[in-house]
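Visitor: coords please:
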Amino acid sequence: MAAIMVQGTGSEVGKSVLVAGLCRAFANRGLNVRPFKPQNMSNNAAVTFDGGEIGRAQATQAIACRVPASVDMNPVLLKPEGDRVSQLIVRGKVRGTLTSGRWREGREGLLEEVLASYRRLADEADLVVIEGAGSPAETNLRAGDIANMGFARAANVPVILAGDIDRGGVIASLVGTHSVLDPADAAMVHGFFINKFRGDPALFAGGMATIEQRTGWRSLGIVPWLAPARRLPSEDAVVLDHPVVGRGHRAIIACPITPHIANFDDLDPLKLEPGVEVVMVPPGRAIPDAAMIIIAGSKASRADMAFLRAEGWDIDILAHHRKKRPVLGLCGGYQMLGRTIADPLGIEGAAGTTTGLGLLDVETVLGDDKTLTQVTGEALGASFSGYEIHLGQTTGSGTDRPLGRLSDGRAEGALTADGLVAGTYVHGLLGEAAQRAAWLARIGVAGQGPDHHSDVDAALDEIGEAIERALDVDAILAIAQRAA
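Guide: Sure thing, here's the model as predicted:
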């Protein structure tokens, strides 16, 4: 068994994509590879074959390895419910909530479980490619760390460090990381590489030499800007900091960005369609005149419903409906389309009931049992495959007219008699080309894009090939073989 850990000089330096690319590059060499991230924080999650949930990035990395995703690939997942509160998922199952103040003590008890998951993966693989979180330079978080050097030291896994040149200051970020690390932590780093480079890498030869001289770390290469990464599922809400605004003459599909938006990668397959433009609507803006509105998933559907009203988006959605234009609610969005969302146990905050948009004759009651399952079925005359990941049960006369049927015959979702309002708990509904085309036909657009799953796989191939060209992959594998 061999292992390598990719850490970064900061968040958003591209670690998730780099790990996915390395996984595909090594898998293409015939190695049995597994991805691993000790601790992740994201509301974009995926359901595994063994009935748990992990971060979306690790599920994508599993695809890169050409293996099913398992809960051991991301044993600790934090799903933010507010600025200082997160739901804690351990090996795919909810273990409670944690405030930021309690996290420092709580994470120390998780290291053994993290190591146990890692060892299970190591036992079945030739190579484990591990992704760090944030940066090891955040030395204020070093005590009790399980995400970066704390894990690397405990598992005796060598580290390579990635720096992002696109944001500037990459020499200082790498040299600075070296200068603030504890010497024993710095000794775990066996090399570095540069990510997101635009132009001729030869122009940065002097920069690479400076970093090598100042740190003593080996240069492993310069990765170019990876355009295919845009086709991979979105991992977290950072991508929503620069939302798309409508332009051009394509049919607009609008989605409001609520504070607790989750699994908004459900909309990614629509980006494959030349006839539509997905517009993510930020707070402070009205929902534009659109062919369709999609209300995405939510980590806190009652709070996001209240936010919809505070923004006046409920008025926009109801006006859109009066124009006889379709509305689709996904998971938490499905709950918001109903008459009420009740939380008698205070699962998502203070106990109580929130009035929904009332466009579907359904009611939702939140409970402490989370549904986590992969599903297949048919809706609108076309097949789909995806997964359910939600709290609560939705009932009412609206479910007597289901949107579709699961492969086991169960009814799924709700659809109004006029076919204009639909709700579903299926994430990934729009991934298959025929299913997506059925929805686009309702707004007069011909679906032309491929299956999203096939496109993601093709993008991973392109990224893996770029990694092989840009990095000294042989040297990275040799470093990985030093793992215990």
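
Visitor: okay, CA-based contacts and neighbour counts for the rest of this
Guide: Will do.

Visitor: Please enumerate the helices of the stretch 151-300 of the chain.
Guide: Along the stretch 151-300 of the chain, the segments classed as helices by DSSP state H, counting those that start in this stretch run 170-180, 183-186, 205-215.

Visitor: So for residue 295, which of the ones you listed sits nearest?
Guide: Evaluated with C-alpha to C-alpha, the helices of the stretch 151-300 of the chain place helix 170-180 nearest to residue 295, the distance being 38.5 Å.

Visitor: and the closest one, what does it pack onto?
Guide: strand 159-164, helix 205-215 (3 or more C-alpha pairs under 8 Å, 6 or more residues apart in numbering; DSSP states H and E).

Visitor: deepest of those, which one?
Guide: Across these, the average number of neighbours (mean count of other C-alpha atoms under 10 Å) peaks for strand 159-164, which reaches a mean of 26.

Visitor: relative to helix 170-180, how tilted is it?
Guide: Counting by axes from the mean of the first three to the mean of the last three C-alpha atoms, to 10 degrees, strand 159-164 lies at 140 degrees to helix 170-180.

Visitor: coming back round to it: JSON lines please, covering the helices of the stretch 151-300 of the chain and showing distance to residue 353.
Guide: JSON lines is the format used below for the helices of the stretch 151-300 of the chain (distance: least, C-alpha to C-alpha, whole Å):
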{"stretch": "helix 170-180", "distance to residue 353": "48"}
{"stretch": "helix 183-186", "distance to residue 353": "50"}
{"stretch": "helix 205-215", "distance to residue 353": "57"}
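
Visitor: Would you do the same for the sequence below? I want to compare the two.
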Amino acid sequence: MTRAIMIQGAGSNVGKSMLVAGLARAFTRRGRAVAPFKPQNMSNNAAVTVDGGEIGRAQALQAMAAGCAPHTDMNPVLLKPESETGAQLVVQGHRVGPRAARDYMRDKAGLLPRVLESFHRLCRKADLVLVEGAGSPAEINLRDGDIANMGFARAANVPVILVGDIDRGGVIAQLVGTQAVLEAGDAACITGFAVNKFRGDVRLFDGGVTEIVTRTGWPCLGVVPWFADAWRLPPEDVLDLASTPGGPCRIAVPQLGRIANFDDLGPLANEPGVSVEIVPPGRPLPGDADLVLLSGSKSTIADLAALRANGWDIDLAAHVRREGRVLGICGGYQMLGRSIADPEGLEGPPSTVEGLGMLDVETVMRPEKRLALSDAHHMASGAPLSGYEIHLGQTHGPDRDRAWLRIGDRPEGASSISGRVRGTYLHGLFASDPFRAAYLAEMGASSDLCYGATVERTLDALAAHLETHLDLDRLWDLSRPVAG
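Guide: All right, here's what the predicted structure looks like:
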């Protein structure tokens, strides 16, 4: 019979996603069929699934760790923030439409049947379902109608392991305090705890473990040291984006507020000869960058306004005059054109805005979202690549006649006359080793990195790390059979 257990956090960003990925690989190596599941995710970093939908990028990585294909059932509710008070709602992989935060909070309980439907479908295909919570159950102001933490755990009768982050400090208060604020039925769901991100000699926290056990009555499954190679895995959240110093080839990435699908950066960050610099708001783009990369955006028009407000449009123009290269991916591609029209108000009030004018193309936003896994090739080198498309806009114009990629028989992307400014809708292209090597060679950099193998080795190392520092046998025993 299928078993399930849920990993919840005593706070946000405690490492839940990473722990679930490592546990998925560890139990898979033990011969179990594992499936990851997150009832509700909030992220602009999405992945396209084999069944033609989208889920959070973290669940796609967890599926890879478990050796299975990403499926929309692994993340049935996805919220993609579009503003400070609203998000695009995706249910079982497909866009429903925009939701104001207040409206979603009022209506979210109505999504629980769809969440449970996806969960039970997964359970029919796995020995163990590893469920990841969202944020923290200690946010009891969000408990009414909850589908992400204790609301799901109780509806599905799934036991919970609570994880604290010692790197932030106050981990005893995190864990003990969570128990203190939960109502009795929710607190009873928690069957154990773990402490994550410890730096130094874990024996120094023996007294802390004793205090938590004494005050909560929960068993400790382990204290997990800091996993230094976590940066080698695709980041889940914009908070995880960080510059990676490396070799002399310098790539600058403006950090826009609604940056999306930035897993394009992971393979470049792993290149020994490449330095990836995430440029925060308020700082100029470096004048000596070889490439400025404009990533995807969940709100292209708003991010374009922010780019101008930071003066990055001026920096980009100077970069191009110095014969520097620019690559726009998805939303970044749209920004590089002459105009972006949103006649139906998909990103806000209906409007047409002037683009950066670095590509002779124009984009019109349409409500039909394109979701596709795509195999392609680089026209200059013939290098094969694969990736995914996930966008609303349609882009046309003369510079598309200089497409630099081809998907099947269809030209993809656009190039300036000089070839130094390019755009494409294809995400994930740098994960393909032959293409990445050919692209970097244009800037005088070499590559012999096998990125996929690097990710697999890192997942194996993470699994071994958790085997050493967590009691996985006890975790299995604490998991509970799932009623069909």
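
Visitor: Residue 456 of structure 1: which of the helices and strands packed on helix 170-180 of structure 1 is closest?
Guide: That would be, of those and by C-alpha to C-alpha, strand 159-164, which comes in at 23.3 Å.

Visitor: Now that closest one on structure 2. Mean distance?
Guide: Following the fit onto structure 2, the mean deviation recorded for strand 159-164 of structure 1 is 0.6 Å by mean C-alpha distance after the TM-score superposition for structure 1.

Visitor: what's the offset of that strand from the middle of its chain?
Guide: 21 Å (C-alpha atoms, centre = their mean, to the nearest Å).

Visitor: Packing partners of that strand?
Guide: Packed next to strand 159-164 of structure 1, using 3+ C-alpha pairs under 8 Å, 6+ apart, are strand 2-8, helix 170-180, strand 189-197.

Visitor: Mean neighbour count, these: which tops it?
Guide: In terms of average neighbour count - mean count of other C-alpha under 10 Å - the standout among those is strand 2-8, at a mean of 27.

Visitor: ok so residue 383 of structure 1 is a strand residue?
Guide: Yes - the assignment for residue 383 of structure 1 (DSSP: H, G, I helix; E, B strand; the rest coil) places it in a strand.

Visitor: That one against residue 435, yeah?
Guide: Yes - under the criterion of C-alpha atoms under 8 Å, residue 383 of structure 1 makes contact with residue 435 at 6.0 Å.

Visitor: follow-up on the earlier one: to residue 26 of structure 1, which of the helices and strands packed on strand 159-164 of structure 1 lies closest?
Guide: Of these, nearest to residue 26 of structure 1 by C-alpha to C-alpha is strand 2-8, at 11.7 Å.

Visitor: mean shift of that closest one relative to structure 2?
Guide: Overall, strand 2-8 of structure 1 averages 0.3 Å from its counterpart (mean C-alpha distance after the TM-score superposition for structure 1).

Visitor: I'd say residue 271 of structure 1 and residue 277 touch.
Guide: Yes - if you go by C-alpha under 8 Å, residue 271 of structure 1 and residue 277 touch, sitting 7.0 Å apart.

Visitor: So which of the two has more stuff around it?
Guide: Counted by other C-alpha atoms under 10 Å, residue 271 of structure 1 and residue 277 do not tie: residue 277 has more neighbours, with 23 against 15.

Visitor: In contact with the counterpart of that one in structure 2, which residues?
Guide: In structure 2, residue 277 of structure 1 lines up with residue 275, judged by TM-score structural alignment. Neighbouring residues of residue 275 of structure 2 by C-alpha atoms under 8 Å, 6 or more residues apart in numbering: 243-251, 268-269.

Visitor: Show me which of those is closest to residue 226 of structure 2.
Guide: Closest to residue 226 of structure 2, out of all of the contacts of residue 275 of structure 2 and judged by C-alpha to C-alpha, is residue 244, at 18.1 Å.

Visitor: So what's the residue count around the closest residue to the closest one other than its chain neighbours?
Guide: With C-alpha to C-alpha, 6 or more residues apart in numbering as the criterion, residue 244 of structure 2 has its nearest non-adjacent residue at 5.2 Å, and that residue is residue 276. Number of residues near residue 276 of structure 2 (other C-alpha under 10 Å) recorded here: 26.

Visitor: what does residue 382 of structure 1 give?
Guide: 16.

Visitor: next one: residue 182 of structure 1
Guide: Residue 182 of structure 1, neighbours per other C-alpha under 10 Å, totals 15.

Visitor: Now check structure 2 for the residue matching it.
Guide: With TM-score structural alignment as the criterion, residue 182 of structure 1 matches residue 183.

Visitor: gap between that match and residue 18 of structure 2?
Guide: 28 Å (C-alpha to C-alpha, to the nearest Å).

Visitor: rewinding a little: do you know which of the helices of the stretch 151-300 of structure 1 lies nearest residue 329 of structure 1?
Guide: Closest among these, using C-alpha to C-alpha: helix 170-180, at 42.0 Å.

Visitor: who's in contact with that closest one?
Guide: 9, 136-137, 139, 161, 163-164, 186, 194, 207, 210-211, 214-215.

Visitor: quick one, that helix and helix 205-215 angle?
Guide: Using the same axes, to 10 degrees: helix 170-180 of structure 1 against helix 205-215 is 10 degrees.
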